[in-house]
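Asker: please find the sequence and the predicted model below.
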Amino acid sequence: MAEGVRGRSDSRLTERGRATRERILRAAADMMHVKGVAATTLDDVRAASGTSKSQLYRHYPDKDALVRDVVAWNAAGVLERQRQQLRRLGSFRGLERWRDALVERNALHNGAHGCPLGSLASELADQNEDARRAAAGHFADWERLLEAGLARMRDSGVLRADADVGGLATGLMAALQGGYLLAQTARDVEPMRIALNMAIDHVRMYAAASGGEPPESGIS
């Protein structure tokens, strides 16, 4: 099970019980990402996960409990991938590789389903305050990964000393999430690529004169 996604009685579950919970959670996360939270019922999840009603309700007595764990599950997966991609970010080429990985992953479904975390956050923001706060915290963690990479670029002389790495990280995150939405509605990842290219080009405006990398344009 994804790190940080544990119910109140998880420590007392048998190995079989943990496997059942993970199966339920995987099915729910997939369905909510594709269909949306509102359109996904507990009966849908039960059928998709191959569990009985008693098994489902033993782990998730109501939909709110399941939604909370789905948010945490999606966030754990997204953030782990982002840590792997951003932990050594220190150059413009690294930013381009980060962009390419996100766009290519989203292209697998022609951008149809959006960001696994952002889509949930958008749907739940006005309906479930606990889920909204949790999603906001996960987005802040994601943004901090970007900020840390940009700080390494600044500290190594790739970016100017006066670069506001926090603001630049927010701009990259906004471009990414807006790009996900445009790709989802257009069923085409090109708007996402363009949004990220423009955000990276904005970061290039803060390239140090002797940063060791030519300030190449990201827009083809």
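Answerer: Everything's here; your move.
Asker: only C-alpha atoms from now on, for both contacts and neighbour counts.
Answerer: Will do.
Asker: who are the contact partners of D126?
Answerer: Counting by CA atoms under 8 Å, 6 or more residues apart in numbering, D126 makes contact with R132.
Asker: for the closest residue to V189 other than its chain neighbours, give its distance to A175.
Answerer: Spatial nearest neighbour of V189, chain neighbours left out: A183 (4.7 Å); criterion: CA to CA, 6 or more residues apart in numbering. A183 is 12 Å from A175, where distance means CA to CA, to the nearest Å.
Asker: what of S156?
Answerer: Counting by CA to CA, the gap from S156 to A175 is 25 Å.
Asker: more neighbours: which of the two?
Answerer: Higher neighbour count among S156 and A175: A175, with 21 against 16, using other CA atoms under 10 Å.
Asker: before we move on, which element is the residue nearest to V189 in?
Answerer: According to DSSP states H and E, A183 maps onto helix 165-186.
Asker: E22 and E15: what is the separation?
Answerer: 11 Å.
Asker: sorry, back to before: find residues that contact each of A183 and A175.
Answerer: Common neighbours of A183 and A175 (CA under 8 Å, 6+ apart) are M192.
Asker: second structure follows, compare the two:
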Amino acid sequence: MTGLTAKGAATRDRIVRAATELILERGVAGMTLDEIRDGTKTSKSQLFHYFPGGKSELVAAIAGYQNSQVMAAQEPWIDRLDSWRAWQGWRDAVITHYTGLTHKYCSVSALVNEVAPTDPELATQVIAYADRWLAQLATGLHRMRDTKLLRPEADPDRLALAVFASLQGGLLVMQSKNDIEPLAAALDGSLTMLRSYAP
């Protein structure tokens, strides 16, 4: 949302952060705008001032906020996955991020699952975040093949997809068990798989 004063931007950011906690606890379907308004200590007019599109616009803002948090936690590794050291650093950064969360699951993926059946346009926006995450993994692997850290026959795009699918599966099991170990095991297995393509 553009054209906000510094105070307005801070207020909108506060609403997004507070609403994020509520939605992560109860899910998108489990929250009404009135409950979000009460939980964020926001008046009805104020909520619609910052989110004229209603709940859909607020959820889109939450997805954007959550994605920025997840991606920032992976820096600087996510931007330079062109060495084995960088992949290990990325793995450790992901584990550190999710270990520190109250809600141990990938909220971006969870939002995709919830909004896709009822709001295709919003689902497309949220899915784009996951696609960009996947693309960054693939970019690093392309560089590794170019520098001969991976064998010529290695398919960077398919390997990236395997890593990303393993990551998402690890996050799902982590959520159900409320334990970081499934995610750690999934990422360790992914790195072992990648290393099997080394010359």
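Answerer: In hand now; what should we look at? No experiment lies behind these values; they were computed from the predicted model shown.
Asker: in terms of secondary structure, what does the next helix or strand after the helix holding A183 of structure 1 contact?
Answerer: Per DSSP H and E, the first helix or strand lying C-terminal to helix 165-186 of structure 1 is helix 190-204. Helix 190-204 of structure 1 is packed against helix 92-107, helix 165-186, with contacts defined by 3 or more CA pairs under 8 Å, 6 or more residues apart in numbering; DSSP states H and E.
Asker: return the distance of the residue mapped onto the residue nearest to V189 of structure 1 from structure 2 relative to H142 of structure 2.
Answerer: Matched by TM-score structural alignment, A183 of structure 1 corresponds to M174 in structure 2. For M174 of structure 2, the distance to H142 of structure 2 equals 29 Å [CA to CA].
Asker: aligned to E114 of structure 2, what sits in structure 1?
Answerer: Aligned against structure 1 - with TM-score structural alignment as the criterion - E114 of structure 2 pairs with E123.
Asker: and its match, how far from A72 of structure 1?
Answerer: From E123 of structure 1 to A72 of structure 1 the distance is 15 Å (CA to CA).
Asker: who are the contact partners of the match of A183 of structure 1?
Answerer: 104-105, 180-183.
Asker: and A138 of structure 2, what's its match in structure 1?
Answerer: Aligned partner of A138 of structure 2 by TM-score structural alignment: E147.
Asker: for my notes, confirm that match occurs in a strand.
Answerer: No. Counting by DSSP: H, G, I helix; E, B strand; the rest coil, E147 of structure 1 falls outside a strand, being helix.
Asker: V165 is in contact with that one, correct?
Answerer: Yes. Using CA atoms under 8 Å, E147 of structure 1 is in contact with V165, at 5.6 Å.
Asker: circling back to that earlier point, which of E123 and A72 of structure 1 has more neighbours?
Answerer: Using other CA under 10 Å as the criterion, E123 of structure 1 and A72 rank with A72 on top: 23 against 14.
Asker: which residue in structure 2 aligns with that one?
Answerer: Per TM-score structural alignment, A72 of structure 1 is aligned with G64.
Asker: hang on, the earlier thing: the helix holding A183 of structure 1 vs structure 2, average distance?
Answerer: Its aligned residues in structure 2 lie a mean 0.5 Å from helix 165-186 of structure 1 after superposition (mean CA distance after the TM-score superposition for structure 1).
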